[in-house]
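**Q** I would like to see how this sequence folds:
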Amino acid sequence: MNLFNTIKKDQEYWLVDQVKDESVLDQEYIEAFSSLLEEWREKQIGYLSLLMDARYEEWLLNQGFRKVSTIVEYTRELNGDFTAESGISVEALADGGMADSDFAELYEQCRSGSANKNNLFTIEQVMESLENELGAEWRESCFVFRKSGVPIGLSIPIIEQGTVDEGRLFYFGVMPEWRGKGYGAALHRISLHLLKGIGATTYVGSTDEANHHMIGIFKRNGCVLRDRKGIYRIDR
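**A** Sure thing, here's the model as predicted:
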């Protein structure tokens, strides 16, 4: 069993996420991650960002990690009817209605003012990671939401790496001037519909524990708390 999912970017970074399984002993996780950490050090990668259960925190701090924040994960089955909000249109970036540069600007505005503390990348790195992680057809996974023709948010629904039907949102965001008006929950429901359309049967969403607005969206759309993980980072 793979105990950690890892995304590697050349010599720049590793992003590591613990795959939690109650049947796996703590010592097994420590041994598996120790091996991974040793490899990271040997290859002299820029930094390693880790999502892992907080019960390993003291051990991780002793290994040289610093704690960034804590994320919460919410989940729900995608067995409902996610009716689209009236007056909101949805278009894929692949449809050609928006240039990549304009999409990057929309992405940057949507993430401005976020309560999430683990903002690792510049927008240039984000755009590069879309193709690296989603493949050459990445534009087909990027959706823009419009109200009266004006972009108000975006969503990037994907199937989680290593699964066949676990839906995730690579990114979800609402333009600052459209927040606090109920559109966040509406766009999130549309995103769940998009996930269902690509074959997802369950949804897992995560956000910083301080992002009360996003947590409220999860709850309004029927999601329940599944897990809590610490975010830790170590630099070369």
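
**Q** Going by C-alpha atoms from here, please, whenever you check contacts or count neighbours.
**A** Will do.

**Q** got the residue ranges for the strands in this protein?
**A** Along the chain, the segments classed as strands by DSSP state E run 4-9, 13-18, 47-52, 66-77, 88-92, 143-147, 150-159, 166-174, 202-208, 224-235.

**Q** any idea of the angle the fifth one forms with strand 143-147?
**A** Right, strand 88-92. Interaxial angle, strand 88-92 versus strand 143-147 (axes from the mean of the first three to the mean of the last three Cα atoms, to 10 degrees): 150 degrees.

**Q** which residues make contact with strand 88-92 from outside it?
**A** Contacts to strand 88-92, defined as Cα atoms under 8 Å, 6 or more residues apart in numbering, come from residues Gly97, Arg139, Glu140, Ser141, Cys142, Phe143, Val144, Phe145, Arg146, Lys147, Ser148, Gly149.

**Q** ok now that strand, how far from the chain's centre?
**A** Computed by Cα atoms, centre = their mean, to the nearest Å, the chain-centroid distance of strand 88-92 equals 21 Å.

**Q** picking up where we left off before, could you dump the strands of the chain into a markdown table and include distance to Ile30?
**A** Formatted as a markdown table, the strands of the chain follow (distance: least, Cα to Cα, whole Å):
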| stretch | distance to Ile30 |
| --- | --- |
| strand 4-9 | 11 |
| strand 13-18 | 11 |
| strand 47-52 | 11 |
| strand 66-77 | 17 |
| strand 88-92 | 42 |
| strand 143-147 | 39 |
| strand 150-159 | 28 |
| strand 166-174 | 26 |
| strand 202-208 | 24 |
| strand 224-235 | 15 |
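
**Q** Out of the ones you listed, the one nearest Ser191 is which?
**A** strand 150-159 (6.5 Å; Cα to Cα).

**Q** in that closest one, what's buried?
**A** In terms of neighbour count (16 or more other Cα atoms under 10 Å), strand 150-159 has its buried residues at Pro151, Ile152, Gly153, Leu154, Ser155, Ile156, Pro157, Ile158, Ile159.

**Q** can you list contacts of it?
**A** In contact with strand 150-159 (Cα under 8 Å, 6+ apart) are residues 106-107, 110, 141-146, 165-175, 178, 187, 191, 194-195, 198, 200.

**Q** now do stretch 108-116
**A** Stretch 108-116 is contacted by residues Ile123, Gly153, Leu154, Gly173, Val174, Met175, Pro176, Thr207, Asp208, Ala210, Asn211 when judged by Cα under 8 Å, 6+ apart.

**Q** and for comparison, fold this next one:
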Amino acid sequence: MNQLLPLEKIVNHSFKILNGLPDYINIEEKHTEREDEPSLENKIASIINFANARKVNRIGAIIQKSSNNYQLLTRLLKKYKFEFYASRIEVQRDLHDIEKVPYSFEWRSIGSRTISEEDFKTLWSRCMTGSANAASTLSIDEHLSSVKSELGTGWEHSCLAVFIDGEAAGISIPHLEPGTAEEGRIFYFGLIPEQRGKGISAEIHYQSLRILREKGASYYVGSTHESNLGMQAVFWKNGCMLKGHVESYYRTVKM
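**A** The predicted structure is shown next:
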């Protein structure tokens, strides 16, 4: 049974809900049509009440800067004790022209048992060290729990580690967006500090796009923080186009 169904019926016109139960839920603004304040406030209050009733740890929210509701939503989120996290850019790319070039790196996955869950978490932590993105407020265990909750069955086959000459270089988590048939996303992408600045990020990202195509995705939606100019350069090199600017907020429900 879909536990989110009652909430989706209330907020579906305005927000997409990402299922991270029992730990969290994320909401993403779906459209930019103007809504009145009572309607939006009722939806945000319903989301919080839903989370409180289920003792969810955290609610995340992503809103579009171009939205007609931007000013209203920022005010309502602050009213309901959401904290600002980061400003991000979103990009999109059609995947039909992705070339099937030979993989030039070794790819290991939790699903194939070529890397353990613990080793993958350790590598993920190393990738987050010194990142140009804003520091995460989640532990590495919470990050992996998010992957399991959002992606569901088969999550372990999306958790990929990249090795070069037998040495770990980074991770990529390409997957089909839940609830869609053709939207590809990368839950996380990053290199360990020792591998940065060597010009390999774009190739690893491109190969991640190829993996998305092989999973059935026809297009890719990605994002990074506005401060992460390196990742933005990777997007542009790999043919991504700017989709928009968004802001992310979060609210801790229980301490």
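
**Q** And the TM-score between them?
**A** Overlay of the two chains. TM-score (TM-score structural alignment, normalised by the length of structure 1): 0.87; 233 aligned residues with a Cα RMSD of 2.2 Å.

**Q** Tell me which of the strands of structure 1 sits nearest to Ser129 of structure 1.
**A** strand 4-9 (8.7 Å).

**Q** Superposed on structure 2, what's the mean shift for that closest one?
**A** Average distance, strand 4-9 of structure 1 versus aligned residues of structure 2 after superposition (mean Cα distance after the TM-score superposition for structure 1): 2.7 Å.

**Q** For that strand, buried residues please.
**A** Neighbour counts over strand 4-9 of structure 1 (16+ other Cα under 10 Å) mark Phe4, Thr6, Ile7 as buried.

**Q** tally of neighbours for the counterpart of Asn221 of structure 1 in structure 2?
**A** Aligning on TM-score structural alignment places Asn221 of structure 1 opposite Asn238 in structure 2. Neighbours of Asn238 of structure 2 under the rule other Cα atoms under 10 Å: 16.

**Q** Then Gly197 of structure 2?
**A** 10.

**Q** which position in structure 1 aligns with it?
**A** Gly197 of structure 2 maps onto Gly180 in structure 1, by TM-score structural alignment.

**Q** Same check on Asp141 of structure 2?
**A** Per TM-score structural alignment, Asp141 of structure 2 is aligned with Glu124.

**Q** In contact with the nearest residue to its match once chain neighbours are set aside, which residues?
**A** Spatial nearest neighbour of Glu124 of structure 1, excluding adjacent residues (Cα to Cα, 6 or more residues apart in numbering): Ala104 at 8.0 Å. Contact analysis of Ala104 of structure 1 by Cα under 8 Å, 6+ apart lists Ile123, Glu124, Met127.

**Q** will you turn these into CSV that also has neighbour count?
**A** CSV is the format used below for the contacts of Ala104 of structure 1 (neighbours: other Cα atoms under 10 Å):
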residue, neighbour count
Ile123, 14
Glu124, 11
Met127, 17
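
**Q** Tell me which residue of structure 1 lines up with Thr129 of structure 2.
**A** In structure 1, Thr129 of structure 2 lands on Ser112 (TM-score structural alignment).

**Q** how far away is the closest residue to Gly173 of structure 1 other than its chain neighbours from Leu60 of structure 1?
**A** Closest residue to Gly173 of structure 1 apart from its sequence neighbours, by Cα to Cα, 6+ apart: Cys110 at 5.1 Å. Note on Cys110 of structure 1: its distance to Leu60 of structure 1, by Cα to Cα, to the nearest Å, is 32 Å.

**Q** Same check on Leu120 of structure 1?
**A** Distance from Leu120 of structure 1 to Leu60 of structure 1, by Cα to Cα: 20 Å.

**Q** more crowded one of the two?
**A** Leu60 (20 against 9).

**Q** What does the more buried one correspond to in structure 2?
**A** Under the alignment (TM-score structural alignment), Leu60 of structure 1 maps onto Leu77.

**Q** Neighbours of Asp102 of structure 1, how many?
**A** Neighbours around Asp102 of structure 1, by other Cα under 10 Å: 10.

**Q** which residue in structure 2 lines up with it?
**A** By TM-score structural alignment, Asp102 of structure 1 lines up with Asp119.

**Q** Just want to check the distance between that match and Gly190 of structure 2.
**A** Noted for Asp119 of structure 2: a distance of 15 Å to Gly190 of structure 2, by Cα to Cα.

**Q** And for Ser116 of structure 2?
**A** 18 Å.

**Q** likewise Ala217 of structure 2?
**A** Using Cα to Cα, Ala217 of structure 2 is found at 21 Å from Gly190 of structure 2.

**Q** List the contacts of Lys117 of structure 1.
**A** Neighbours of Lys117 of structure 1 in contact, by Cα under 8 Å, 6+ apart: Val68, Ser69, Asp208.

**Q** Could you check what's spatially nearest to the residue nearest to the spatial centre of structure 2, not counting adjacent residues?
**A** The centre of structure 2 sits closest to Phe187, judged by Cα atoms, centre = their mean, with a distance of 4.4 Å. Distance criterion Cα to Cα, 6+ apart; nearest residue to Phe187 of structure 2, sequence neighbours excluded, is Ile173 at 5.2 Å.

**Q** Now do the same for Trp14 of structure 1: its match in structure 2.
**A** Trp14 of structure 1 maps onto Ile25 in structure 2, by TM-score structural alignment.

**Q** Contact partners for its match?
**A** Contacts of Ile25 of structure 2 were listed using Cα under 8 Å, 6+ apart, and they are Ile17, Leu18, Asn19, Ala51, Val56, Arg58, Ile59, Gly60.

**Q** Neighbour count for Ala217 and Gly190 of structure 2, which is higher?
**A** Between Ala217 of structure 2 and Gly190, Gly190 has the larger neighbour count (other Cα under 10 Å), namely 26 against 23.

**Q** ok, how many other residues are close to Glu217 of structure 1?
**A** To be clear, residue 217 of structure 1 is Ile; Glu isn't right here. Ile217 of structure 1 has 19 nearby residues by other Cα under 10 Å.

**Q** How about Gly184 of structure 2?
**A** Residues lying near Gly184 of structure 2 (other Cα under 10 Å) number 28.

**Q** Distance-wise, check it relative to Ser46 of structure 2.
**A** Distance, Gly184 of structure 2 to Ser46 of structure 2, using Cα to Cα: 29 Å.

**Q** cool, and Glu182 of structure 2?
**A** Using Cα to Cα, we find Glu182 of structure 2 at a distance of 30 Å from Ser46 of structure 2.
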